[in-house]
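1. sequence first, then the predicted structure:
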Amino acid sequence: MVSLICTLRHHTDEVSCCAFSPHLLATCSGDKTLRVYDTADFSELPFSPLTGHGYGVHCCCFSSCGSFLFTCSTDGSVMVWSPETGELTASLQHPGRSPLRVCALAPDSSLLLAGASDGTVALWDFTSKTLRRCSAVSEASVAACCFSPCSQMFVSGCTHGDLKLWDVDVRLLHAEKDAHDLGVTCCSFAPQFIVDGCCVEFRLASCGQDSLLKIWIVSQHEGAAIVMKLLHTLTSQSAPVLSCAFSSDGDMVVSGSLDKTAAVYDAKLGTLLHTLKQHDRYVTAVALSPAFPWIATGSMDRSVNVWRIGDGDCSAGNSSLPVVCVFTGRKLPGHSRLLLADWSEEDVQTWLCEEGLEELISVFKANNIDGAELIQLKKETATELGIESVGLRGRLLRKIEALKAAQSDSETPDEFLCPITRELMKDPVIAADGYSYERESIESWIRGKNKTSPMTNLPLQTTMLTPNRFLKMAITRLKSSQ
């Protein structure tokens, strides 16, 4: 049995990754933020959200002890954060400033790894924060990487579909060509490994654009070459599989897919246990708690769902968590009605109370102010209502503008947002890859010696940009209607 216990709706763009420590849940997004939650009640920590990346954040992960939190981004940097205070403790830049898609810390916290769009991996000594080496591991973008539980090897997966196993000096140990047709999207080692005499055996999960989740046995006899053998090919999802993760005991593996589901499997038998279907859009991220029977799933619908596995016995922690609670980053009464204009008078009064404007409730009630009137409320209207305090009037107007901006963001179609900055475009242009970008953003991207597409990672045949007048007119119409 798997039950939904919590939905988090704080991100304003698609959720790209989720990660658990023993006591925290971290989520990151195309909105450039990292958010951190206390798993005692899934409340957001006071210092959250964490900002610092210039572009969308692709990956987040904790150290095995939970003392450090890492993020990487299209801006080419890996940032190291304190999960206790939210302090940025280090920022490490890829030598070629190539966009970073994935990062991982060795289980013994000795090495920090990041995979880049130019086909390289950067490897830092984590204690000294110094670059150990930056090496080409693929002709395609590195989309996945993870360390073995012994910290002596790592796997890289690329958008051409190959899986490669390396030692910590980035010497190739084994290559599994075309492991996933059309590209690898994620890979994850099970935390445990088996030592049988002079043989060491690991379990590795990988997923890809071929809609498959695969479980491999990686083994090595003393003095012999690495052997990688396919154990299970799991086919329950009907679209590309974007993410995968093992449970802390290695008994389960979870995957998220473009078919809007997360699948839970018995990792040893390769059998489907549960299919989770609560997301409205692609499931882009999955994570399992090392301390509690919980799964987190993140989606392009901007939400993170937290699920309880089993009978719900959480005596070590969260026995009081309700089923289902929803935490949202914006306090929007009448949230089932997406448009502010649809709010009732009671919704408006509830909003005033939540924003600390209780003293205005009687005024609004006497004048029958509903959502439609709230949208139109100006300085002059507020004065006519008898709100004489300049400070109170100013606070009310600022709250209204923030509310309108929040709802505007939530209603903006994805195609109106620049793929690089994830902000509403003002001057959209079409690049050689066929995608539209904000002119300033794509020009900056090209000036930074990135001659590949931000969306496909393939070389741009030309740097010529063509104005997208139809898109610009559509954005203008959207803005005028808000």
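-> Arrived safely. Just so we're clear, the structure is a prediction, and the values are computed from it rather than from any experiment. Residues are numbered from 1 along each chain as shown.
2. only C-alpha atoms from now on, for both contacts and neighbour counts.
-> OK.
3. how close does residue 53 get to residue 91?
-> 10 Å (CA to CA, to the nearest Å).
4. those two: who's more crowded?
-> residue 53 (21 against 16; other CA atoms under 10 Å).
5. the more buried one contacts residue 70, correct?
-> No: at 11.8 Å, residue 53 and residue 70 do not qualify as touching, with contact defined as CA atoms under 8 Å.
6. top helix in this structure by residue count?
-> Ranked by number of residues, the top helix in the chain under DSSP state H is helix 390-411.
7. just the element for residue 479, please.
-> helix 469-481 (DSSP states H and E).
8. ok, structure two:
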Amino acid sequence: MSATGKIKAPRLSLINITAVGFNNSMRWMYTGGEDNSARIWDLRSRNLQCQRIFQVNTPVSCVCLHPNQVELFVGDQSGTIHLWDLRTDHNEQLLPERNMMIQSVDVNGIGTMLGALTHKGMFYTWTLKSVFNKPSRIYPKMKLEAHKTYALKCKFSPNSEFVVTTSADQTAKMWKSSDLNEVVTFTKPGQQWVWDCAFTSDSEFLFTCSSDSVVRLWRCDDGAPIHEYAGHQRAVTTIAFQDGRPKQDAEITAACNSPPPTTDIAVVVDDDVKS
């Protein structure tokens, strides 16, 4: 990390980064990119070092870390989900359906369910069973047409009771994770593509970001909009949220689609954003 808090990435890695995340101890970071790889980066050294590389055959579209901190789920544009066991480098593959790109993957907070969303709006879930010192066992559970148009993101609530999917159809939809029955739809005229979402830690509120340059806060029980955060000039495509300490305001950060004028960044979001 530099003094400004930015990660100095190697200049030779000038490829589109499609996923980024950190382990609980903040000792390492994982990324996925259009160079057909997922990577582990050591954050303990002053200069960012790539420790390990997991290579696939097509561009990586999404990556998610299991709560056990030792398994990564890697989705790619061929429609394959790879389970990468960081302890042994063992990997397994899931192919929900052919000719569908895996757009987003997520694991619920207790590590018992995997969800995956394809670009065609199909949402799949699997039951995860933990086995001591072995990769999680994966069992197909349910399949749902969550959206009829291009889908973008899936995210489980912190209490694991719900999952939200977002889409180009101008909606985010919340489903019960147990049976995938629809609970509520978050939508507002003119909000355009809904790119990303983030729950509050109590699972009672949801943030969304969309192509109309606005971040919105919604109430989860009835889908009512609470507040709008405006100010970006272009589509807001990524959002990260962290609850503040008790009696303090929550903090919200959103990244718009224009990358900063420097290569000292951890995430590059394409400038060519659809609406």
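-> Alright, I've got the coordinates. Remember, it's a predicted structure, so these values are computed and weren't measured experimentally.
9. sorry, back to before: list the residues that contact both of residue 53 and residue 91 of the first structure?
-> Among the neighbours of residue 53 of the first structure, those also in contact with residue 91 (CA atoms under 8 Å, 6 or more residues apart in numbering) are residue 77.
10. that older thread, ok, and for the helix holding residue 479 of the first structure, which residues are buried?
-> 471-472, 475 (16 or more other CA atoms under 10 Å).
11. nearest to residue 305 of the first structure, of the residues you listed?
-> residue 475 (31.2 Å; CA to CA).
12. quick check: end-to-end length of stretch 245-256 of the first structure?
-> Stretch 245-256 of the first structure: ends 9 Å apart by CA to CA.
13. ok so, going back, in the second structure, what residues pair with the longest helix of the first structure?
-> Using TM-score structural alignment, helix 390-411 of the first structure corresponds to no residues of the second structure.
14. just how off-centre is that helix within its chain?
-> Chain-centre distance of helix 390-411 of the first structure: 28 Å, with CA atoms, centre = their mean, to the nearest Å.
15. where does the next helix or strand after that helix end up in the second structure?
-> Next along the chain after helix 390-411 of the first structure, taking DSSP H and E as the criterion, comes strand 428-430. Following TM-score structural alignment, strand 428-430 of the first structure has no partner segment in the second structure.
16. what is strand 428-430 of the first structure packed up against?
-> Packing partners of strand 428-430 of the first structure (3 or more CA pairs under 8 Å, 6 or more residues apart in numbering; DSSP states H and E): strand 436-438, strand 466-467, helix 469-481.
17. just the strands in the stretch 101-250 of the second structure please.
-> 102-107, 113-118, 122-131, 134-145, 151-156, 162-167, 171-176, 182-187, 194-199, 205-210, 215-219, 225-229, 236-242 (DSSP state E, counting those that start in this stretch).
18. could you export these as a markdown table, including mean neighbour count and distance to residue 83 of the second structure?
-> Below are the strands of the stretch 101-250 of the second structure laid out as a markdown table (neighbours: other CA atoms under 10 Å; distance: least, CA to CA, whole Å):
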| stretch | mean neighbour count | distance to residue 83 of the second structure |
| --- | --- | --- |
| strand 102-107 | 26 | 11 |
| strand 113-118 | 25 | 11 |
| strand 122-131 | 18 | 12 |
| strand 134-145 | 15 | 8 |
| strand 151-156 | 26 | 18 |
| strand 162-167 | 26 | 21 |
| strand 171-176 | 22 | 25 |
| strand 182-187 | 18 | 28 |
| strand 194-199 | 26 | 23 |
| strand 205-210 | 26 | 28 |
| strand 215-219 | 22 | 32 |
| strand 225-229 | 14 | 37 |
| strand 236-242 | 20 | 24 |
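19. touching, residue 241 of the first structure and residue 258? I think so.
-> Yes: between residue 241 of the first structure and residue 258 there is a contact at 6.4 Å, judged by CA under 8 Å.
20. with adjacent residues omitted, what lies nearest to the aligned partner of residue 215 of the second structure in the first structure?
-> Superposed on the first structure with TM-score structural alignment, residue 215 of the second structure falls opposite residue 262. Counting by CA to CA, 6 or more residues apart in numbering, residue 256 is the residue found nearest to residue 262 of the first structure once chain neighbours are left out, at 4.3 Å.
21. didn't the one you found look like it was pressed against residue 245?
-> No: the criterion here is CA under 8 Å, and residue 256 of the first structure misses it with residue 245 at 9.4 Å.
22. quick one: contacts for the counterpart of residue 188 of the first structure in the second structure?
-> Using TM-score structural alignment as the criterion, residue 188 of the first structure maps onto residue 155 of the second structure. Shown in contact with residue 155 of the second structure (CA under 8 Å, 6+ apart): 105-106, 163-165, 197-198.
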